[in-house]
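1. Whatever this is, show me its structure:
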Amino acid sequence: MILEGIKVLDLSRILAGPLCTQYLGDLGAEVIKVEHPDSGDDTRAWPPFIGEEGTVFLSANRNKRSIAVDLKSEEGKEIIRKLVKQSHVVVESFATGVTNRLGVDYETLKEINPQIIYCSISGYGRTGPNSLLPGYDNALQAYGGIMSLTGAKGGPPIRAGFSPIDQTTGIHAVTGILAALLHYNQTGEGQYLEVSLLETAVGFLGYQAQNYWATQKVPERMGTGYGTLCPYQVFESADGHILIAVGNDTIWRRFCPAVGLEDFMDDSRFKTNPDRVRNFNETVEIVQEVIKTRSTQEWLEVLKQAKVPCAPVNTIDQVVEDPQVKYREMILQYTHPKLGDLKGIAYPVSFQNVKREVKKHPPLIGEHTEEILQEIGYTSSQINDMTNEGIVYLNNESQKLS
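-> Sure, this is the predicted structure:
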């Protein structure tokens, strides 16, 4: 595997951090997830559930082992120090200031392992006037301007139907860690890197911010439309909806005869994309009038034949059963010792001669506490004492399942 031999200590929780470390695990890194003995990762308790496990947790925690440790205890802190000594990467997503109180901040861990790569994930960044604010995906969609761009024209701001800020922050963290590992291989030096939900949100604004600087016009919500291309949005068909993407004038000249709009192809109002953008509403109305006359499937066949980019508006059940998605092996299948056969969404990068697979199921809380403690030198007697004192949690159920 790509990252075989790399050891990652995962102190993160919820989604951005766990998704980052899951992807590192997918790439072959050995990931140890540290959880609180009483409750574990918050998402374990988020419905809906498969058995007793929250589906959000299951979606972001494969290819890891779990150790349950009380980080507020001195013995727990010593366990972390021993794990840091043998790790290449630490990922954390505590609220600003908590790592210092727990003694797991970068400066402290750097003293233990000078070559450590330390990735800090936060809501608004670790410095600045908002650094102490809690970070949640929907809050950053609002604060970062994403909601102002999302929704129907003239309608209220809308939250995206998934968690793009959290998930992309996790991907950015993977990118940063891989760059830091390359730097480490070249120089032997560790690294401190930060990723925040805010910077991810602002990063999404790219061309929209550039448009604003160029025109001094604040971008508005346009539904599924796109302010610089037209027609380039979802249209209502006779039985549903279809996305049509006329991305340039060459496509426009194929699109018009395909749908029976030959008379509009060279019309001065619509001949070029700038013309169509200037006459945006009129263009959309003309196209909509013809598209609603036939079914989605009929239009898909017509437009594909004419080489006009188009797509059905699929629902989740349709996506996970789609032949192309299956062919690209984006749906993972694996067996969980307690929950049975499960599925998951794969890391969306494929490598030649590297199989996408789940080598470790999403762990039960504390499933690997005992074996990890033994690996770093603790005796059975010491482990029993710490268990009795509530410093660590051993999942007895995992022993029955193994």
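2. From now on I want contacts and neighbour counts done on CA atoms only, so please keep to that.
-> Fine.
3. Look at the spatially closest residue to Arg65 that is not a sequence neighbour and give its secondary structure.
-> Nearest non-adjacent residue to Arg65, counting by C-alpha to C-alpha, 6 or more residues apart in numbering: Ile32, 4.9 Å away. At Ile32 the chain is in strand, as set by DSSP: H, G, I helix; E, B strand; the rest coil.
4. Surely Ile32 and Gln22 touch.
-> No: in this structure, Ile32 is not within contact of Gln22 by C-alpha atoms under 8 Å, at 10.4 Å.
5. and the longest helix along the chain, what other elements does it pack with?
-> Taking DSSP state H as the criterion, the chain has its longest helix at helix 164-187. Helices and strands touching helix 164-187, by 3 or more C-alpha pairs under 8 Å, 6 or more residues apart in numbering; DSSP states H and E, are helix 16-26, strand 117-122, helix 137-143, strand 191-196, helix 197-203.
6. do you know which of those lies nearest Gln324?
-> Closest approach to Gln324 among the helices and strands packed on helix 164-187 (C-alpha to C-alpha): helix 16-26, 21.5 Å.
7. got the angle between the closest one and strand 191-196?
-> Per axes from the mean of the first three to the mean of the last three C-alpha atoms, to 10 degrees, the angle that helix 16-26 makes with strand 191-196 is 130 degrees.
8. and Leu339, how far is that from Ala306?
-> Using C-alpha to C-alpha, to the nearest Å, Leu339 is found at 47 Å from Ala306.
9. how about the strands of the stretch 151-300 of the chain, start to end?
-> 191-196, 232-236, 241-245 (DSSP state E, counting those that start in this stretch).
10. Adding distance to Ala346 and mean neighbour count, write these out as CSV.
-> Shown next, in CSV, are the strands of the stretch 151-300 of the chain (distance: least, C-alpha to C-alpha, whole Å; neighbours: other C-alpha atoms under 10 Å):
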stretch, distance to Ala346, mean neighbour count
strand 191-196, 23, 20
strand 232-236, 28, 20
strand 241-245, 25, 21
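11. Point to the residue nearest the middle of the chain.
-> Gln167 (2.0 Å; C-alpha atoms, centre = their mean).
12. Let's compare: structure for the following, please.
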Amino acid sequence: PTGVFKTSDGYINIATTGGRIWERCAQAIGAPELYSHPDYATAPSRSKNRDALNAELEKRTVTKSTETWVRELNDAGVPCGPIYAIDQMFEDAQVKHLGIAQDVPNDEDRHIRLVGQPVTLSRTPSKMVARPPEFGEQTDEVLAGFGFEVDEIAVLKRAKVV
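-> Next comes the predicted model:
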């Protein structure tokens, strides 16, 4: 079983790619009988019966929180992780440790935090140096690029089209 599973408070991703990891997963979720069940005993049988097996797993995963399952499955050697909403992602300890989320400088004293570059190079570190445009900030330039004249843009603004 590999995929997304509902927990009591969210979702996790579990990746049991191989017989030994599958055995550890079955033990960790409290369902050792699934490991030896004929429908799930081999990789081909697990693949063939994937929907039923995933349903069996989800019967168990909905009983505990995401945090509890991630800890228990990782402790058992089963690769898994939480599936976050954006605000949760920025609060993750690993995201903070790696500096993935970066504050973007701006002239308006607004706090803007975005996802930075996914790769960090020791000799050429990257950091966010510009912010995305404000809503509508570049409307005039974009419309001019499409051939609109200044007076046409003014008419669109007065009519609250843009």
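13. What does the superposition give as a TM-score?
-> Laid over one another, the chains give 0.71 as their TM-score (TM-score structural alignment, normalised by the length of the second structure), with 136 aligned residues with a C-alpha RMSD of 2.4 Å.
14. what range in the first structure does the longest helix anywhere in the second structure sit on?
-> Ranked by residue count, the top helix of the second structure under DSSP H comes out as helix 50-61. Under TM-score structural alignment, the match for helix 50-61 of the second structure in the first structure covers residues 280-291.
15. Check stretch 7-15 of the second structure too.
-> Aligned by TM-score structural alignment, stretch 7-15 of the second structure falls on residues 237-245 of the first structure.
16. contact partners of that stretch?
-> When contacts are defined by C-alpha atoms under 8 Å, 6 or more residues apart in numbering, stretch 237-245 of the first structure is touched by residues 230-236, 291-296, 300, 308-313.
17. again with stretch 76-92 of the second structure
-> 10-16, 21-22, 24-25, 28, 66-67, 70, 73-74, 95-96, 101.
18. buried ones in it?
-> 76, 78-83, 89-90 (16 or more other C-alpha atoms under 10 Å).
19. End to end on it, go ahead and measure it.
-> End to end - C-alpha to C-alpha - stretch 76-92 of the second structure spans 21 Å.
20. Alignment lookup: Arg71 of the second structure to the first structure.
-> The alignment partner of Arg71 of the second structure in the first structure, by TM-score structural alignment, is Glu301.
21. do you know how far that match is from Leu178 of the first structure?
-> 43 Å.
22. which one of the two has more residues nearby?
-> Using other C-alpha atoms under 10 Å as the criterion, Glu301 of the first structure and Leu178 rank with Leu178 on top: 15 against 12.
23. Could I get the contacting residues of that one?
-> Contacts of Leu178 of the first structure (C-alpha under 8 Å, 6+ apart): none.
24. mind checking how far it is from Leu24 of the first structure?
-> 9 Å.
25. swap in Ala180 of the first structure?
-> 13 Å.
26. Then Trp299 of the first structure?
-> Taking C-alpha to C-alpha, one finds Trp299 of the first structure at 42 Å from Leu24 of the first structure.
27. The two: which has the busier surroundings?
-> Ranked by neighbour count (other C-alpha under 10 Å), Trp299 of the first structure and Leu24 place Leu24 first, with 27 against 23.
28. Isn't the more buried one up against Gly176?
-> No: contact criterion C-alpha under 8 Å: Leu24 of the first structure and Gly176 do not qualify, at 11.6 Å.
29. Pretty sure the residue nearest to the centre of the first structure sits against Ala16.
-> Yes: using C-alpha under 8 Å, Gln167 of the first structure makes contact with Ala16 at a distance of 5.5 Å.
30. What's the local residue count around Asn100 of the first structure?
-> For Asn100 of the first structure, the count of nearby residues is 12 (other C-alpha under 10 Å).
31. right, and the helix or strand after whichever strand or helix holds it?
-> Per DSSP states H and E: Asn100 of the first structure is located in helix 98-102. Note on helix 98-102 of the first structure: by DSSP H and E, the next helix or strand toward the C-terminus is helix 106-112.
32. now that following helix, how far from the chain's geometric center?
-> Chain-centre distance of helix 106-112 of the first structure: 28 Å, with C-alpha atoms, centre = their mean, to the nearest Å.
33. what span of the second structure lines up against it?
-> Using TM-score structural alignment, helix 106-112 of the first structure pairs with nothing in the second structure.
34. which helices and strands does that helix pack with?
-> Using 3+ C-alpha pairs under 8 Å, 6+ apart: helix 106-112 of the first structure touches helix 74-85.
35. What range does the helix it packs on cover in the second structure?
-> Taking TM-score structural alignment, helix 74-85 of the first structure hits no residues over in the second structure.
36. Centre of the chain to that helix, how far?
-> Distance of helix 74-85 of the first structure from the chain centroid (C-alpha atoms, centre = their mean) equals 29 Å.
37. Where in the second structure does the longest helix of the first structure align, residue-wise?
-> So helix 164-187 of the first structure sits over no part of the second structure, by TM-score structural alignment.
38. For that helix, buried residues please.
-> Applying 16+ other C-alpha under 10 Å to helix 164-187 of the first structure flags 164-174, 176-177, 180-181, 184 as buried.
39. what's the angle between that helix and strand 117-122?
-> Using the same axes, to 10 degrees: helix 164-187 of the first structure against strand 117-122 is 160 degrees.
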